[in-house]
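Novice: Just to be clear, the model below is a prediction. Sequence and coordinates:
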Amino acid sequence: MGLSASLFLGRLGVRHLLVEKHADTSHHPRGRGNNVRTMELYRTAGVEAPIREAASVLADNHGILQADTLAGAEQEWLFKEIDPGGALARFSPSGWCLCSQNDLEPVLLRRARELAAGLGGELRFGTELVSFEQDGDGVTVLLRSRENGEQRTVRAGYLVAADGPRSPVRERLGIGQTGPGDLFHNVSVTFRAKRLAEVAGDRRFIACYLTTPQGPGALLPVDNREQWVFHAPWHPDRGETLEDFTDERCVAHIRAATGVPDLEVEITGKAPWHAAERVAERYGSGRVFLAGDSAHEMSPTGAFGSNTGIQDAHNLAWKLAAVLAGWAGPGLLETYGAERRPVAVATSARASARSAEHRHPGYAAVPGTGRQKNVLAVALGYRYPVGAVVGTDPAAPPVPDGFETTGAPGSRAPHVWLRRAGGRLSTLDLFEKSLVLLTGPGGTAWHTAGALLAERLGIRLDAYRIGDAPDLDLAPEPGTDWAQAYGIGPDGAVLIRPDGFVAWRSTEAAADPEAELGSALRTVLRR
């Protein structure tokens, strides 16, 4: 989460220091599922293409397979395609991407480091946070080099803690957690096995859940050839320790799971991980904020946790940028937890239910009736009933049961293809560094009001008129109706936040557009 936060802050021109206790990016292939919303954010940040290039070896892997053993006859696809029929293209210019953390992080690091350097900031590895103190004007942090023990004091406006599920920062703030707690434990084993590709054949799965009692676990390809990961159930509650997972035991377990008794296996690494359902009671205190695993833990099925964390960072980044630049009031930062925590509570429950539904090895929970549908409701349909929004229903669920795009305040702005200067762009490409006001040919009064308010209030606001007339800023692609997608009439207007969420809309003209839009802007920005 830290590298994503650094990338987003750098894109917004915020000078910052990133501190990472490890000496380098992750070498373990974990956290591979980047959902469509996360890829939209990376698209806007200019790194979608290099991420897909880094992930190209797994580009043709789809679906979750369940089998007794990989070589056995009992097999069932829990789902075979992430995006069957390519239907997702109706809703997004991006798509899902299977990119493991060890491949993703170097891409993020290169770009984040370039941006930080241009702002006079820095990304410092092999450095840990020793302590912090905050006051009304900022945060004073004591850092220590893990290489030579050198200490350094840093003064900053704010501190964002993406320091993992055992977050020392969260503990020092005295912030508790809610939720069921631990769900199950696994040991992630990386290994080489050249003959395993022959056994897998043309089954290019994301993961294969193997259920044989002699070797239950989850098998994941790393390169579809000889490098693999196996998640073996671990039971510390029964006295089992990590030392019990010897190379010999892991080899025997993998042979039993794959159904190949003489499989040549070379163990290359082991890492424990814990599946849990917990959410921080608060997402910050004063000038210190939690993001990613420090704010929430989720069952790994569906990769909801990592995506939710990246989206945390994106939500917080624009708010920090706006407050630091002076065009939003400090109260805007209070909306971070108000918006993101309910999403995490709902999403973590969905993740646990999906693990039960998929009978994830090591998880003993009984699945509910029927299979979950509308995963897009979690990935793209989450919304903010309260926060930096105007005109929402505060009682609406943050994650709905079904997925639909309506352009309603509090929801993700719909994707519609547009034309500009002969080129093609998505509406989502307009949203990153400023508020955006969209109007149609009949929305001239709104457009004028937006320009006046931006100058008067010192707000970063870009206004675009959309229509087929040559004097308008953007043209809809033939056959598309952007105004209908956003739920407004020809003389209405819609205000989009830098994170691509609808902040406010008026379906039609107003008697005093400057007053109405000004009221919305002041509410959203806590001015």
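Specialist: Cool, the structure landed.

Novice: Going by C-alpha atoms from here, please, whenever you check contacts or count neighbours.
Specialist: Fine.

Novice: ok, residue 527 - contacts?
Specialist: Residue 527 makes contact with 328, 329, 521 under the criterion CA atoms under 8 Å, 6 or more residues apart in numbering.

Novice: repeat for residue 130
Specialist: Residue 130 makes contacts with 141, 142, 143, 144, as judged by CA under 8 Å, 6+ apart.

Novice: would you say the last one is within a strand?
Specialist: Yes - if the criterion is DSSP: H, G, I helix; E, B strand; the rest coil, then residue 144 is within a strand.

Novice: alright, now check it against this:
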Amino acid sequence: MEKQQLPVLIVGGGLVGLSTALFLSHHDITSRVIERHRGTSIHPKARGINTRSMELFRPFQIEEQIRVAGAGLNKGGGCLLHANTLLEADFSTMKNLIQKLEKENDQLSPTIGSFTTQDLMEPILLQAIQERQGDVQFNMELVSFTQDERGVTAIVQNRETGTRETVFAQYLIAADGANSRIRQALGIQMSGRGTLSYNMNIYFRANLKPYVEGHEFSICNINHSKATGTLVSINHNDDLWTFHVNFDPTRGEGLSDFPDERCIQLIRTAVGDPKLDVEIISVLPWEAAVKVADHFQVGRIFLVGDAAHLMPPTGGFGGNSGIADGHNLAWKLAAVLKGTAAPELLNTYEIERKTVSHFTTEQAGLIANTGQLNMVSKKVSKAPVTSNNHVIMRYQYRSSAVIAEHTDSESNLSPYVEQLDGKPGTRAPHLWLEQNGQPISTIDLFHKNYVLLADEHSTWAYAAQYVSGELNLPIDMFTIGHIGNLQDPENQWHKTYQVPAGGAVLIRPDGFVAWRSCQIENSTEILSSVIRQLLSLEK
């Protein structure tokens, strides 16, 4: 068997695994992705890239590609409908689930999400990785692995030829899905509310234009007694849909109980047209659950995406949460592999993402409880947060990679904040500034290095330059003012970031506020101490 050595091995080449590899490449870290299937997903699966995920993809110039790929769902995106059959639907009762998010968005971000399905998203990510000379290998599976203090030794196999090779990686990322074999091999249990339902996802093509044209929707809950389920639009232009129905594995039900003939009958009944021409493309079982892994890290192995947390599709948080996992982990692995941070920094991945995952899965479960989707039965419980943006944007990290302020007391440990105002541990606020006479969002400043924002004429610019050289750590310094390298024509930056004149804000490579200072004096000494603490360099 051949033996290869590399910094990071990613097992699982789906939405989350590919995103993580792309984020690592942005930090100049080589990785290898292995995926057991022959290519990217042929099933839509996740059906939307939210605003925060779109922000994370902006540095790769693939935003427009993602939007073009999702254009087929633009009509009716976010609209929910209930009906006995589609033929009997009263379209005047449709509700727009994302209208409130869209109204909030202008204040929160320079971009907006897209209804792009996973089968269309993965090829975009794959191309972006390959353009950066990334290594993605399909039809390859993990056979076994061991780890020690130096790294992870994995045996991988080509599923077609049976050829095996040994790969030594300094770190391994498990992006191998809900039934993660790596998680199971590590003995990691999952906790939470548990399974809500088991569903069969029937992906099909049918011309439903006579019933929906001019009344396009995102989701239609079908209440017919012989075809209760959820009809989901995938691409209005290409007549693509999915229909989700429950099944009960405790009664021995499974994929074999849903041959094409039965699926076609279910769809015809749900639509209300017994002669509808239906082409079944694929059928995929899945579990709606609220579960979070008890550990996201064991030694040099990390769990991301569905391997780390499961949630129902309500809210559209699942795939996007996995993308955020990969983004959080990528910059930390890069810092450790480059020697600019101590290995202890990696411990903050589980601390930060596990807490957020508990909050996110809970909210997805609470939205499911409202009866939003027929695939998950309605239950009485407390209400979810008032806006999905609390889950998408306004969560807060608390770890040694963040220096909390004195006002962030133990008695006020809410998982989210009401406003993004520069508080340490929260996503840095979006603010339109000007650079070289052109508008630029602060969000587009934060993607690779630590960033320090401060007033022009302050001592922070010298401090950043000195500390950068002292620690061999790139720090992007931006001074804001009339003659700074960023201009603030509306004079909003102090208010938006809640920092006084002469103060400074330090942003992490993932766009989260690491530290905020109101002090002016001793800036070099303070900044050096702060960054050492953030990178676990101070013992």
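Specialist: That came through fine. Nothing here was measured: the structure is a model prediction, and the numbers come from that model.

Novice: So among the contacts of residue 130 of structure 1, which ones count as buried?
Specialist: Restricting these to buried positions leaves 141, 143, 144, with burial counted as 16 or more other CA atoms under 10 Å.

Novice: Out of the residues you listed, which is nearest to residue 280 of structure 1?
Specialist: Using CA to CA, residue 141 comes nearest to residue 280 of structure 1 of these, at 22.3 Å.

Novice: What strand or helix carries the equivalent of that closest one over in structure 2?
Specialist: Aligning on TM-score structural alignment places residue 141 of structure 1 opposite residue 154 in structure 2. Assigned by DSSP states H and E, residue 154 of structure 2 belongs to strand 152-158.

Novice: same deal with residue 112 of structure 1?
Specialist: Using DSSP H and E, residue 112 of structure 1 falls within helix 101-118.

Novice: Contacts for the helix or strand that comes right after that helix next, please.
Specialist: For helix 101-118 of structure 1, the following helix or strand on the C-terminal side (DSSP H and E) is strand 122-125. Residues from elsewhere that reach strand 122-125 of structure 1 (CA under 8 Å, 6+ apart): 16, 17, 18, 19, 20, 21, 22, 23, 24, 113, 116.

Novice: ok, the match of residue 141 of structure 1 touching residue 170?
Specialist: No - assessed by CA atoms under 8 Å, residue 154 of structure 2 is found out of contact with residue 170, at 10.8 Å.

Novice: counterpart of residue 270 of structure 1 in structure 2?
Specialist: Residue pairing (TM-score structural alignment): residue 270 of structure 1 is matched to residue 283 of structure 2.

Novice: where does that match land in three-state SS?
Specialist: Per three-state DSSP, residue 283 of structure 2 ends up strand.

Novice: ok, now which ones touch it?
Specialist: By CA under 8 Å, 6+ apart, the residues touching residue 283 of structure 2 are 200, 201, 202, 203, 255, 258.

Novice: What about the third one, how many residues nearby?
Specialist: Think residue 202 of structure 2. Residue 202 of structure 2 has 25 neighbours, counted by other CA atoms under 10 Å.

Novice: what does the helix or strand hosting it correspond to over in structure 1?
Specialist: If you go by DSSP H and E, residue 202 of structure 2 is part of strand 190-205. The aligned range for strand 190-205 of structure 2 in structure 1 is 177-192, by TM-score structural alignment.
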